[in-house]
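> Whatever this is, show me its structure:
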Amino acid sequence: MSTFEIERALFHWPTVVRLAPQGWAQNFAKSIAAQSRRRNWNPTAKQAEIMRRMVNDLFTQASNEEGDFTVIE
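Presented below is the predicted three-dimensional model:
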């Protein structure tokens, strides 16, 4: 995961923490939020992959919830 991707994930991370389902996902999100406050912290490869999926899920869910709309002509 590049530095840009980590920064992008951490930018959206408060939303990930807030919307993560109870259980493992929420515990992971809170753990990453706490760890990211440490100076020079970088996620492991496994953490980075999970973070990427969780952030991507934010945008996937948002686009799926838009649903159909009425076109006004």
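> contacts and neighbour counts: CA atoms only from here.
Noted.
> need the helices for the chain, in chain order.
Along the chain, counting by DSSP state H, helices occupy 3-19, 24-35, 45-65.
> export those to a markdown table and tack on mean neighbour count?
Listed next are the helices of the chain as a markdown table, based on neighbours: other C-alpha atoms under 10 Å:
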| stretch | mean neighbour count |
| --- | --- |
| helix 3-19 | 15 |
| helix 24-35 | 15 |
| helix 45-65 | 13 |
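> Another sequence for comparison is provided below:
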Amino acid sequence: MNRASRNALSVHFDVPPKEFIFLARKLLGAYTFLHVIEAEVRGNTILEPFIHMQEEADVILVDQKTISPVD
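Below you'll find the predicted structure:
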């Protein structure tokens, strides 16, 4: 506790911008709502344009988890 309070008063500690805190709060609220209604969201289709995977194994793993079986 003492160490945390010293670090908080340090010149190297900066409070995140209010926009970041607002965004984090909104995302947490959306996640909580989706969890409560037991929704399933294909987040990979939302995030794919913004994230470039470097490892081929990661891409294969994501593909395995997101490809729905053919009925």
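> Let me see the TM-score of these two.
The TM-score (TM-score structural alignment, normalised by the length of the second structure) is 0.29; 31 aligned residues with a C-alpha RMSD of 2.9 Å.
> For burial, what's the neighbour tally of residue 20 of the second structure?
10 (other C-alpha atoms under 10 Å).
> Now do the contacts for it.
By C-alpha atoms under 8 Å, 6 or more residues apart in numbering, the contact set of residue 20 of the second structure is empty.
> That one sits in which helix or strand?
Assigned by DSSP states H and E, residue 20 of the second structure falls within helix 18-36.
> Over to residue 3 of the second structure?
helix 2-8.
> quick one on the thing from earlier: following the helix holding residue 20 of the second structure, which helix or strand shows up next?
Heading C-terminal from helix 18-36 of the second structure (DSSP H and E), you reach helix 43-47.
> what's in contact with that following helix?
Outside helix 43-47 of the second structure, no residue touches it (C-alpha under 8 Å, 6+ apart).
> Quick check: residue 60 of the second structure vs residue 46 of the second structure, distance?
Remark: distance between residue 60 of the second structure and residue 46 of the second structure (C-alpha to C-alpha, to the nearest Å) = 18 Å.
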